[in-house]
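Engineer: got a structure for you, letters missing:
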């Protein structure tokens, strides 16, 4: 594929092309109707900026296994490939890649939040001091 676009920006654009990305307000509404709000920020990022109320924290390195209903190591909420999942990172970049990966696993309703946690706080949405619902 020598003529294919290269670099992380090309990969990110391809990942986002298949997503219906949500604004922070839309992500909050999705969580209110039962979507899983998944926070992939590091412990250091969460400690500095605060927790996302109602989110489940899953490390990016195990995200697909924890959300794949057939993995055998999935979280209890991951019961169906029809599950609505909204991935949130700090600025909305790695979450797009993560959501695309979840779609590859079969979670066809997976998406991410535009602008990440920083956009959430900029929109004036609530932040919590914790504790977070961390899943290992």
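Structural biologist: Right, received. Where do you want to start? Source: prediction; values computed, not measured.
Engineer: going forward, measure contacts between C-alpha atoms and count neighbours the same way
Structural biologist: Fine.
Engineer: residues in contact with the longest helix anywhere in the chain?
Structural biologist: Counting by DSSP state H, the longest helix found in the chain is helix 94-105. For helix 94-105, the external contacting residues (CA atoms under 8 Å, 6 or more residues apart in numbering) are 12, 15-16, 18-19, 40, 60, 63-64, 67-68, 86-89, 108-113, 116.
Engineer: put this next to the first one:
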């Protein structure tokens, strides 16, 4: 299976979010998986939390002992990366660990910023 096929397959289960719709979501956790150097150079979405991709499933397993506080299995989790590719695969993996409402941001941070929506300086220290 090619990377493109993997991506297409992952997106079949996602109810992906457009950047301008993000602010209208309730009970949402926005998770930024971009590397610190991208967050430093481009900024971050206000209210988002950075979680390194390498620990994402452990920090967002709703029943895991290493989970971060502030969400449940019913929370909508919107994952974002630079352009919306890696985030689709990450959101699919979060669905597999018990977050059925996990999804991602169409176009990633760059699409969000290009719309003129608010950003904050980064990088915020990631949850590791």
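Structural biologist: Cool, the structure landed. All figures in this text were calculated on a predicted structure; none of them were measured in a lab.
Engineer: still on that earlier bit, which bit of structure 2 covers the longest helix of structure 1?
Structural biologist: Counting by TM-score structural alignment, helix 94-105 of structure 1 pairs with residues 86-97 of structure 2.
Engineer: what are the buried residues along that stretch?
Structural biologist: Buried residues in stretch 86-97 of structure 2, counted by 16 or more other CA atoms under 10 Å: 86, 87, 88, 89, 90, 91, 92, 93, 94, 95, 97.
Engineer: nearest to residue 49 of structure 2 among the residues you listed?
Structural biologist: When the buried residues of stretch 86-97 of structure 2 are ranked by distance to residue 49 of structure 2 (CA to CA), residue 87 comes first, at 14.0 Å.
Engineer: residue nearest the centroid of structure 1?
Structural biologist: residue 87 (1.0 Å; CA atoms, centre = their mean).
Engineer: let me know whether it touches residue 112 as I believe.
Structural biologist: Yes - Residue 87 of structure 1 is within contact range of residue 112, at 4.5 Å (criterion: CA atoms under 8 Å).
Engineer: what two of the buried residues of stretch 86-97 of structure 2 are the furthest from one another?
Structural biologist: Greatest spacing in those, by CA to CA: 86 and 97 (17.0 Å).
Engineer: ok, residue 114 of structure 1 to residue 75 of structure 1 distance?
Structural biologist: Distance of residue 114 of structure 1 to residue 75 of structure 1, computed by CA to CA, to the nearest Å: 25 Å.
Engineer: neighbour-wise, which of those two wins?
Structural biologist: residue 114 (24 against 17; other CA atoms under 10 Å).
Engineer: in structure 2, what sits opposite that one in the alignment?
Structural biologist: For residue 114 of structure 1, the residue aligned by TM-score structural alignment is residue 106.
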